[in-house]
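Visitor: have a look; sequence and predicted model below, questions after that.
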Amino acid sequence: MGIFSRFTKRDSTHLIQPASFLNPHSTLGELDLYLIAEGRHEQLWKALGAHVRRDDSNELLGTAFSVWAPNAQAVSLIGDHNFWDKNTHHMVRIGSSGIWEIFIPDIGVGTRYKFAICGIDGRWVDHADSMSRATEIPPLTASVVEESTYVWSDSDWITKRTKFESWRSPVSVYEVHLGSWKLGLSYRELAIELVDYVRAQGFTHVEFLPVTEHPYGPSWGYQVTSFFAPTSRFGSPDDFKFLVDALHAAGIGVILDWVPAHFPKDEWALAKFDGTALYEHADPRLGEHPDWGTLIFNFGRNEVRNFLVASALYWLTEYHIDGLRVDAVASMLYLDYSRKEGEWVPNINGGRENLEAVQLLQEATSTAYKTHPGIMMIAEESTAWSGVTRDTSSGGLGFGFKWNMGWMHDVLQYLQHDPIHRVYHHNEVTFSILYAWSENFMLPLSHDEVVHGKGQLVNKFPGDRWQKTATLRALYGFMWAHPGKKLLFMGSEFAQNDEWNESAGLQWYLTEYGEHQGVQKCVAEINALYKKLPSLWEKDTSPEGFTWLVGNDGAANVVAFARWDDQGTPLVAITNFSPMPHENYSLPFPTTGTWTEVLNTDDLAYGGSGITNEPVAVNDGAQLVAQVRIPPLATIWFKRS
């Protein structure tokens, strides 16, 4: 009898049931089994995993468990209820679906459990539930039975969101690593402190580095083991809902980093889940990531594609998330990504494009937008792949936005040159306009720029301390005026000194000092103005919303341009990346009228030198040129009165 020798003959005949057999407490119907096989089950979390069952009077009956493990010889449920004994509760396989299930009476919320899975080779491995919605606190790895009782209060927000047109709205994102924003805070404590701070700083959205459960803290959440569970480090799933709800109540949207590109090799998690390469490719040329030491999903398998799309929909549905930023898209799109010749397998057409990953991304974006109008799907994609934000019906990937890594790289590289040499690199600060409307872009100054020896933003720039902070303020004024949505990593808004460390909190004590207070106040006021000035966002995705005024004055380190709204109202932005002020600078304006400074990052209130302008009258309709004062290392915005 081989692997089943421990069972009686009667036991073994009941290990497999026809698909039509469903126990009265099963979470699976015939339609569920069909949709799972087809890879089309958009609410997979309601079919698989652990589900508490109650009677009509809400009394606990027990918990139903189900798991997809098609190549397993046997599966047992182990946990607190049976002292982790795999010989106690043998799960039943439903026909040829590859799904195993069991119902355990009288156990419910808080029960810890795993699936003991016997692979083809007869080896038993204890795995966490691939569909678990709650987990133990790492480094413990068991799944936990969860049943939400949270009552949302954001119906007005969700209703309003359905009409949200993100591409022509202000979007200013504060990127946050929950564990190190302030050390030791729970989800519910963050719902007070983080919410108050983000509201005061004027950001429209927060973006959380992955909250999906992960065993290794220094991965920052990017090595995910539970794609349906918020990390238990800061509280329960309902506590995380409380945080999202509080952000919505404050008028702040929530974006999550979502990681479908890869997963870690931990034996207790997804790796060789049923004794075979189930979620990953068996061929290491397709199934292993050489840089990160992780496994790559088999995007071409229906059930795996369904697992990932359902994960995306889960966060949007159950946690009311307003957008997903998809990590490492470039690594998904190219079969030869970070591989040498002979280390990758071409697609069926002989090319390097991962056609199965393209299909997965298209399905994820199109389904997300179809089911949740008004959300944002954002790609972290660092190559020149065409059509990242083009509609899927036109062959695009269907994202709403793409991170503009080229802008980030060029501008930071430009600012790291000594100002006297910037004249030779002027194209680095202007080149982005040549492709600014090839995609819908978001401008990121993210966590990636302040780790791994790169230092903090403020310390990338040459000069003394005043010049460094002045350059940072000038950069923010330039960035918020430049076409594209905005993203800034925590700590950068007050010019943190030390490189970000996930195990240490931000240097909040610095905000007691003038130069840091000045940058912090500058960012808050830039955000406030940004939201009030449609010229900066209504035509973000159209070249009609931008006009160069000064694009070739590299000798003075000056750039100037106009932004336009739907009504033809302009805003003028001038940036001087030189430490020398320019008095009586001849600046072309787009129209006649009286122009007033609405932002000057050299303001004394921000720690600047205080070189400002009185209202500027532009009366000559032929030349439209006026003399202005441009402070050192500063950005000015002019609005027509």
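Guide: Sure thing, it's come through.

Visitor: switch to C-alpha atoms for all contacts and neighbour counts from now on
Guide: Fine.

Visitor: so which other helices or strands are in contact with the helix or strand harbouring residue 406?
Guide: Taking DSSP states H and E as the definition, residue 406 sits inside helix 405-416. Using 3 or more C-alpha pairs under 8 Å, 6 or more residues apart in numbering; DSSP states H and E as the contact criterion, the elements in contact with helix 405-416 are helix 427-430, strand 441-445.

Visitor: got the end-to-end distance for stretch 399-419?
Guide: With C-alpha to C-alpha, to the nearest Å as the measure, the first residue of stretch 399-419 is 37 Å from its last.

Visitor: check the offset of that stretch from the chain's centre.
Guide: Computed by C-alpha atoms, centre = their mean, to the nearest Å, the chain-centroid distance of stretch 399-419 equals 19 Å.

Visitor: put this next to the previous one:
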Amino acid sequence: MTRPDESILDAVGAGAYHAPHDVLGPHRDGDDWVIRARRPFAQTVTAVLSDGTRVELTHVRAGVWEGSADTQPTAYDIVATYEGAPEYRIDDPYRHLPTLGEVDLHLIREGRHEELWNVLGAHVRHYDALSGVSFAVWAPNARAVRVVGDLNGWDGTQHAMRSLGSSGVWELFVPGIGVGSAYKFEILTADGQWIMKADPMARRAEVPPATASVVTESEYTWSDDEWISARSTGSLHDKPMSTYELHLGSWRPGLGYREAADELVAYVGEQGFTHIEFLPLAEHPFGGSWGYQVTGYYAPTSRFGTPDELRYLIDRLHQAGIGVIMDWVPGHFPKDAFALARFDGVPLYEHPDPRRGEHRDWGTYIFDYGRNEVRNFLVANALYWFEEFHVDGLRVDAVASMLYLDYSREEGEWEPNIHGGRENLEAMRFLQEVNATAYKRYPGIAMIAEESTSFPGVTAPTSQGGLGFGFKWNMGWMNDSLVYMGRDPLYRAHHEGELSFSFVYAFSENFVLPISHDEVVHGKGSLFTRMPGDHWQQLANMRAFLAYMWGHPGKQLLFMGQEFGQMSEWSEGRGLDWWMLDQPAHQQLQHFVSALNHTYRAEAPLWSRDSDGEAFSRVWPHSPDSNILGFARRDNDGGTVVVLCNFAGSPRHDVEFAMPEVGTWTEVLNSDAQEFGGSGVGNFGGVMTDAEGTARVALPPLGVLWLRHQG
């Protein structure tokens, strides 16, 4: 009988051999077959073949047993007895073929496996009467890899994985286990150290602070076919889009995915938002990071329930006509020892050069976007959320930090690209690939860049050299407009450009106008507390600002709590101040936001040509007044809406405007209406132009009007 060298048997016995299947399991031995199994401390070991034949094994060395069979043993169990313990019988993991094929391995090496989550990670497999879990992990620098967890009492020596050659992938099928089994990978590094890591491709994780991965299998049946079909027709550029951004853990604390479904559907539907945007829901160890320090890119956080319960939440939102956007964080990842950092003992997911591989400000690592497998990991992750969770968009965090090699670095702390420039060419190619692939596979979705610089072509098509995003956050508009609104109305007249400058570049990209979580933390207070004046004036400023924002070219995003004028700064550690709705004035603000959304959705000129400069024009008063701002929006069917703003603290009566159309204009929204808590100044019979198109309009104090042309 041919037998492996003693050194190999010792390595197999220690669970430290890179090719355990070459030793264990069934092997041809001349005209016969040999079966080997690792069973240290056993008294007897027997292989029981599928036809009932018993092959007695004898101990060879280091816990490895072997015996001869006359015919090829296709299916068999290993039965072991131990002193003072019951007989232990289990199907032999080492008799099974790899669960990844050559095509899979080729695509992984090339960085082109668009459904990577279906081959790497842990997957329940069913083979006739046999079921178990296949494990696969990419760890090209490892000397050996073991599965450790509930399946073996956290003794990884029992389940050493096999290396699948130059792919860097390690694989093992373990029969007899299933959903709910917790596990990690033990990795033997090049310097001889064993380290324990969570699965980068895990689709479920333990509830933090526990850090193990968990085997899962979806049993969810979707009921959103109608939504998905409608989504795929047309583009969001030409549809209404107002987004309610929320942090699930603090919106109403204590709600899980399933419990949140009823309340979110009812609340967001009543408020009239078209979309919800969740702060990151991928697994993260520290709640105070709000999800932006991701350790489990493929695992919805277990804080709020199971992956199928998240599917239920999204499905319910879709059935109610509400889209779902999720924050996605491919720009950096934390240094937690149990996760991606130095995954197989050396830089793997992160760039090995600290000038490109570390964010010093954030204490995190930066992905190596130039490495095929790393780029594949991220591209497939974006597709995973669209495919497996039916999300309608990804808001990509911190894009500027990815685009610039000198981002937050001093002179000498960064290395130029091959052309001598500051752009991260590998990151640019990654963003182009993920955007192009996502839009090709999932028509009607939105890829949204949080990009805070003037980098050109963020939303230009990749075919034209752009990054290929669908939308870009308009951070310039956000900064300028908040500075303007924070000024006392007495002094705003000298700063009208802070509101109108955005019109100069409003059509250079496809923009989202964000008032996000970042604007209500870190000492900034809330949107309400940024407004000047007494309580009534603050509320009036809020309504005027939001009406101007919703009328401005671009889509809208508002962070939770601002819709009812929360006064305190947001904290992830507590819920919103819902008690403020006991105050009628704040109820009226909430009612105004609902009216704002519903009116916006009904008025196509406000959204159907957001990226078309030909559909926008300024509307000027005959007598210049720097507190007055006016503009017109048009749709493709001849409809026109005029937005007239008065940011002074007093009303303006009989203001003459050169309207873009002759005829009657009807007031469809007045931020100063009494039902919203305003003073009631307005144009209740509408306004009529003369033959030259001049109309006399009453403008409320700290108020905004939307006027629709009636012909």
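Guide: Right, received. Where do you want to start? All values derive from a computational prediction rather than experimental measurement.

Visitor: whereabouts in the second structure does the helix holding residue 406 of the first structure align?
Guide: Counting by TM-score structural alignment, helix 405-416 of the first structure falls onto residues 475-486 of the second structure.

Visitor: equivalent analysis for stretch 285-301 of the first structure, please.
Guide: Under the criterion TM-score structural alignment, stretch 285-301 of the first structure matches residues 355-371.

Visitor: tell me the buried residues in that stretch?
Guide: For stretch 355-371 of the second structure, the neighbour count (16 or more other C-alpha atoms under 10 Å) marks 355-359, 364-371 as buried.

Visitor: tabulate those residues (TSV), appending secondary structure and distance to residue 679 of the second structure.
Guide: Compiled in TSV, these are given as follows (DSSP: H, G, I helix; E, B strand; the rest coil; distance: C-alpha to C-alpha, whole Å):
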residue	secondary structure	distance to residue 679 of the second structure
355	helix	58
356	helix	56
357	helix	57
358	strand	54
359	strand	51
364	strand	51
365	strand	54
366	coil	53
367	strand	54
368	coil	58
369	coil	56
370	coil	59
371	coil	61
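
Visitor: wait, which of those residues is closest to residue 202 of the second structure?
Guide: Comparing these against residue 202 of the second structure with C-alpha to C-alpha places residue 367 closest, at 18.4 Å.

Visitor: picking up where we left off before, and the match of stretch 285-301 of the first structure, how far from the chain's centre?
Guide: 19 Å.

Visitor: coming back round to it: of the helices and strands packed on helix 405-416 of the first structure, give the one that comes closest to residue 620 of the first structure.
Guide: Residue 620 of the first structure lies closest to helix 427-430 among these, at 28.4 Å (C-alpha to C-alpha).

Visitor: distance between that closest one and the chain's centre?
Guide: Mean C-alpha position of helix 427-430 of the first structure versus that of the full chain (C-alpha atoms, centre = their mean) differs by 28 Å.

Visitor: what sits against residue 192 of the first structure?
Guide: Counting by C-alpha atoms under 8 Å, 6 or more residues apart in numbering, residue 192 of the first structure makes contact with residue 246.

Visitor: to which residue of the second structure is it aligned?
Guide: Checking TM-score structural alignment: residue 192 of the first structure goes with residue 262.

Visitor: just confirm its match is within a helix.
Guide: Yes: under DSSP: H, G, I helix; E, B strand; the rest coil, residue 262 of the second structure sits within a helix.

Visitor: what about the strands in the stretch 101-250 of the first structure?
Guide: Assigned by DSSP state E, counting those that start in this stretch, the strands in the stretch 101-250 of the first structure fall at 112-118, 124-127, 143-144, 172-176, 205-208, 212-213, 226-230.

Visitor: distance to residue 513 of the first structure and mean neighbour count added to those strands, as a markdown table?
Guide: Compiled in a markdown table, these are given as follows (distance: least, C-alpha to C-alpha, whole Å; neighbours: other C-alpha atoms under 10 Å):
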| stretch | distance to residue 513 of the first structure | mean neighbour count |
| --- | --- | --- |
| strand 112-118 | 48 | 25 |
| strand 124-127 | 51 | 22 |
| strand 143-144 | 45 | 26 |
| strand 172-176 | 22 | 24 |
| strand 205-208 | 25 | 24 |
| strand 212-213 | 36 | 26 |
| strand 226-230 | 36 | 26 |
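
Visitor: hang on, residue 20 of the second structure packs against residue 158?
Guide: No: contact criterion C-alpha atoms under 8 Å: residue 20 of the second structure and residue 158 do not qualify, at 10.7 Å.

Visitor: lovely, talk soon.
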